[in-house]
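> with the sequence up front, the predicted model follows.
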Amino acid sequence: MHLFYTPDIKSTIYQLNEEESKHCIRVLRLKVGDKVNLIDGKGGFYLAEIISDHPKRTELHIVEAQQEYAKRNHYLHIAVAPTKNIDRFEWFLEKATEIGIDEITPIICDRSERKEVKTDRSNKIITTAIKQSLKAYHPLLNPQQSFREFISKAKADVKYIAHCEENQKSAIKEGFKKQLNYLVLIGPEGDFSTTEIELALQSGFVPITLGESRLRTETAALEACFEINYLNRC
């Protein structure tokens, strides 16, 4: 199945951009009459036929459209501190997209070693992941924010903070309610500071544990992503 990300579909005739046209015609060697699939990142999944195989402006005719394709029954937002090694953060973006996530916010914390994320590059990784995993929804990647800025306006039905301090914490599955809007905070390699944890608790975040092992930032974020998706499927 040949799949293209086409976020600006507005009619039954669509022209691929130059890069996608070249990939379609020169690399995949598709031609007039061949069928391809399109996703718009907003839940639309389309079957289209090539009507012009120009390598710079390939034209398609949309012959079938499905809306809310494979829509999940919940909304998941993970706010995570970018890792010092950016490859690990990008690995999280890819795998979380494949599993299922709606929104990601890079947060800069007291102990963060990385202070910047390249949004354009990160979005390309997410786009590649939705195409690979046949997702019709493109996760929203927000600009990086300071922890305190983020906490001051964070909203969700259920808000979790995963941290390593020896305070009372519960597993996500304890008292879990399905089909809600969830927000999870994941800290940097050195964990959230005590002040940050207190601020989160004061803002209504529930402290959670992700198991007995001490997890890397990107692993903890992916574990939370997996658990919430799994519990909503049970």
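Thanks, I have it.
> only C-alpha atoms from now on, for both contacts and neighbour counts.
Will do.
> before we move on, which element is residue 38 in?
Assessed by DSSP states H and E, residue 38 sits inside strand 35-39.
> what's the following helix or strand after that strand?
The C-terminal neighbour of strand 35-39 among helices and strands, as given by DSSP H and E, is strand 45-52.
> now the angle between strand 35-39 and that following strand, please.
Taking axes from the mean of the first three to the mean of the last three C-alpha atoms, to 10 degrees, one finds strand 45-52 and strand 35-39 inclined to each other by 130 degrees.
> output the contacting helices and strands for the longest helix seen in the chain.
Criterion DSSP state H: the longest helix present in the chain is helix 217-233. Using 3 or more C-alpha pairs under 8 Å, 6 or more residues apart in numbering; DSSP states H and E as the contact test, the elements touching helix 217-233 are strand 75-80, helix 86-99, strand 181-186.
> report the distance from the following helix or strand past the second one to the chain centre.
Proceeding N to C from helix 86-99, the next assigned helix or strand is strand 103-108, under DSSP H and E. Per C-alpha atoms, centre = their mean, to the nearest Å, the displacement of strand 103-108 from the mean C-alpha position of its chain is 10 Å.
> Validate this expectation: residue 29 resides in a strand.
No - counting by DSSP: H, G, I helix; E, B strand; the rest coil, residue 29 is located in no strand; its state is coil.
> between the helices and strands packed on helix 217-233, which one is closest to residue 7.
Closest to residue 7 of those is helix 86-99 (C-alpha to C-alpha; 16.7 Å).
> mind listing what's buried in the closest one?
88, 89, 90, 91, 92, 93, 94, 95, 96, 97, 98, 99 (16 or more other C-alpha atoms under 10 Å).
> biggest separation within the residues you listed, which pair?
Going by C-alpha to C-alpha, the pair spanning the buried residues of helix 86-99 furthest: 88 and 99, at 16.4 Å.
> neighbours around residue 20, how many?
Using other C-alpha atoms under 10 Å, residue 20 has 19 other residues around it.
> next: residue 25.
20.
> measure it to residue 34 for me?
Using C-alpha to C-alpha, to the nearest Å, one obtains 11 Å as the distance from residue 25 to residue 34.
> ok so, going back, next, the angle from the longest helix of the chain to helix 86-99.
Angle of helix 217-233 versus helix 86-99, following the same axes, to 10 degrees, is 10 degrees.
> may I see the buried residues of helix 217-233?
For helix 217-233, burial by neighbour count (16+ other C-alpha under 10 Å) applies to 217, 218, 219, 220, 221, 222, 223, 224, 225, 226, 228, 229.
> now stretch 13-29
For stretch 13-29, burial by neighbour count (16+ other C-alpha under 10 Å) applies to 14, 15, 16, 20, 21, 22, 23, 24, 25.
> also stretch 55-62?
55, 56, 57, 58, 59, 60, 61, 62.
> do the same with stretch 117-135
Buried residues in stretch 117-135, counted by 16+ other C-alpha under 10 Å: 117, 122, 123, 125, 126, 127, 128, 129, 130, 131, 134, 135.
> let's bring in a second one:
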Amino acid sequence: MQSLGPLRPRFTELLQRPWLAKPFHLRAFSSTPTSDYTSQSRGGVPRFFSETLPSSKGGVISVQGDEFWHMTKVLRLKANDRIELFNGKGGLVGGCIQNVDRNAIDFVALEDPKLVSPPSPEWHVFAAFGTLKGGRADWLVEKCTELGASSVTPLLTERSGIISDNRVERLQRVILAASKQCQRLHEMKLNHPMKIDNLVPLVAKSKLSFIAIAEATPLLGALTSTRKEPCGLIIVGPEGDFTEKEVNMVMEAGATAVGLGPHRLRVETATIAILATLMLWSDSQQVTNP
């Protein structure tokens, strides 16, 4: 019961702020290698999202909307308090609150912004969670964000329904909150819902794809004979499982069927189990094969 692809929410949409009028220029940022990602994502001061960042030390920008509310009404931050801003694309800058107005704060950069490369490898999750109720879909997306999935795609199958627009908006907010909580610097993309027919070509192009199937070869066993790849797909079916036709389509395209133990798992449990295992496996591969 398990499944991976690209609906790409913008963090700006979550905060209901206008799109940038000008393109985002990276040349003002100092470049930070991927190996520094961990140290850059563990600051000791509160971190907030802003699509725009100051271009250099001493630069000032205004922060409004939900982030302003969080700073001033929830955390009760005031002038001269230290904070960090990130833009969801690896940009990070430390500074302080220069001024607090009724609807915005002025942030002044105390250093040049840094550009942190995204972590590698990249795992893309395709899961049929459209029919999950009681906050279970929120939990799935939240944990995928925390564990480091590159994207999550709602998978549409014969046994799973569509996802409403208002639910997608809620999931986007969950991603933003989880990104801030775990101090993730790169946004996890929430892709548009995808049908199995459209997933098949992605599996065919991917060098590494896993589909969770009951009674298949255990995941750890499959990994012992698998060569490391820089990216891959995780495919998790609905609560009623994939149909035989769907399984055959995905496996004929090149996916490897893997099992997750003797028990029947919920969609969100299976998704997190396979993602956590593959993230740890990827980390160990990077250590042994730098």
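Looks like it came in fine. What you see is a predicted model; the values in this text were computed from it and never measured.
> on that earlier part again, in structure 2, what residues pair with the longest helix of structure 1?
Counting by TM-score structural alignment, helix 217-233 of structure 1 falls onto residues 267-283 of structure 2.
> picking up where we left off before, out of the buried residues of stretch 117-135 of structure 1, give me the two with the largest separation.
Using C-alpha to C-alpha, the buried residues of stretch 117-135 of structure 1 reach their maximum pairwise distance at 117 and 134, which is 25.6 Å.
> count residues in the vicinity of the closest residue in space to residue 221 of structure 1 that isn't next to it in sequence, would you?
Of all residues not flanking residue 221 of structure 1 in the chain, residue 186 sits nearest, at 6.1 Å (C-alpha to C-alpha, 6 or more residues apart in numbering). Residues lying near residue 186 of structure 1 (other C-alpha under 10 Å) number 26.
> which residue lines up with residue 186 of structure 1 in structure 2?
Residue 186 of structure 1 maps onto residue 236 in structure 2, by TM-score structural alignment.
> then residue 55 of structure 1?
Using TM-score structural alignment, the equivalent of residue 55 of structure 1 in structure 2 is residue 102.
> kindly report the same for residue 96 of structure 1.
In structure 2, residue 96 of structure 1 lines up with residue 144, judged by TM-score structural alignment.
> residue 131 of structure 1 now?
Aligned by TM-score structural alignment, residue 131 of structure 1 pairs with residue 180 of structure 2.
> quick one: its match is in a helix?
Yes - Residue 180 of structure 2 forms part of a helix when assessed by three-state DSSP.
> contacting residues for residue 222 of structure 2?
Counting by C-alpha atoms under 8 Å, 6 or more residues apart in numbering, residue 222 of structure 2 touches residue 258.
> so it versus residue 249 of structure 2, what's the distance?
Residue 222 of structure 2 sits 20 Å away from residue 249 of structure 2, going by C-alpha to C-alpha.
> could you do residue 190 of structure 2 as well?
The gap separating residue 190 of structure 2 from residue 249 of structure 2 is 24 Å, by C-alpha to C-alpha.
> compare those two (neighbour count), which wins?
Applying other C-alpha under 10 Å to residue 190 of structure 2 and residue 249 shows that residue 190 carries more neighbours, namely 23 against 17.
> surely that one and residue 149 touch.
No - Residue 190 of structure 2 is beyond contact range of residue 149, at 10.4 Å (criterion: C-alpha atoms under 8 Å).
> quick one: secondary structure of the match of residue 55 of structure 1?
From three-state DSSP, the assignment for residue 102 of structure 2 is coil.
> quick one: contacts for the residue most central in space within structure 2?
Nearest residue to the geometric centre of structure 2 (C-alpha atoms, centre = their mean): residue 188, 2.3 Å. Residue 188 of structure 2 is in contact with 145, 148, 149, 150, 151, 152, 175, counting by C-alpha under 8 Å, 6+ apart.
> JSON lines for these, including distance to residue 38 of structure 2?
As requested, the contacts of residue 188 of structure 2 are arranged in JSON lines below (distance: C-alpha to C-alpha, whole Å):
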{"residue": "145", "distance to residue 38 of structure 2": "15"}
{"residue": "148", "distance to residue 38 of structure 2": "12"}
{"residue": "149", "distance to residue 38 of structure 2": "15"}
{"residue": "150", "distance to residue 38 of structure 2": "16"}
{"residue": "151", "distance to residue 38 of structure 2": "19"}
{"residue": "152", "distance to residue 38 of structure 2": "22"}
{"residue": "175", "distance to residue 38 of structure 2": "19"}
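> preserved in structure 1, out of those residues?
Contacts conserved in structure 1 for those, using both residues aligned by TM-score structural alignment, their matches' C-alpha atoms under 8 Å: 145, 149, 150, 151, 152, 175.
> thought residue 119 was touching the third one, still the case?
No - counting by C-alpha under 8 Å, residue 150 of structure 2 stays clear of residue 119, with 9.3 Å between them.
> the two: who's more crowded?
Each of residue 150 of structure 2 and residue 119 has its neighbours counted (other C-alpha under 10 Å); residue 150 has more, 24 against 17.
> how close does the more buried one sit to residue 171 of structure 2?
Distance of residue 150 of structure 2 to residue 171 of structure 2, computed by C-alpha to C-alpha: 15 Å.
> returning to what we had before: my guess is the match of residue 186 of structure 1 meets residue 127, correct?
Yes - with contact defined as C-alpha under 8 Å, residue 236 of structure 2 reaches residue 127; the gap is 4.6 Å.
> just give me the neighbour total for the counterpart of residue 155 of structure 2 in structure 1.
By TM-score structural alignment, residue 155 of structure 2 lines up with residue 107 in structure 1. By other C-alpha under 10 Å, 29 other residues sit near residue 107 of structure 1.
> related to what we said a few turns ago, distance of the match of residue 96 of structure 1 from residue 187 of structure 2?
According to C-alpha to C-alpha, residue 144 of structure 2 and residue 187 of structure 2 sit 11 Å apart.
> before we move on, what about residue 237 of structure 2?
24 Å.
> what's the answer for residue 228 of structure 2, then?
Distance from residue 228 of structure 2 to residue 187 of structure 2, by C-alpha to C-alpha: 24 Å.
> more crowded one of the two?
Between residue 228 of structure 2 and residue 187, counting by other C-alpha under 10 Å, residue 187 is the more crowded of the two (23 against 16).
> was I right about the more buried one contacting residue 177?
No - using C-alpha under 8 Å as the test, residue 187 of structure 2 is too far from residue 177 to be in contact (10.9 Å).
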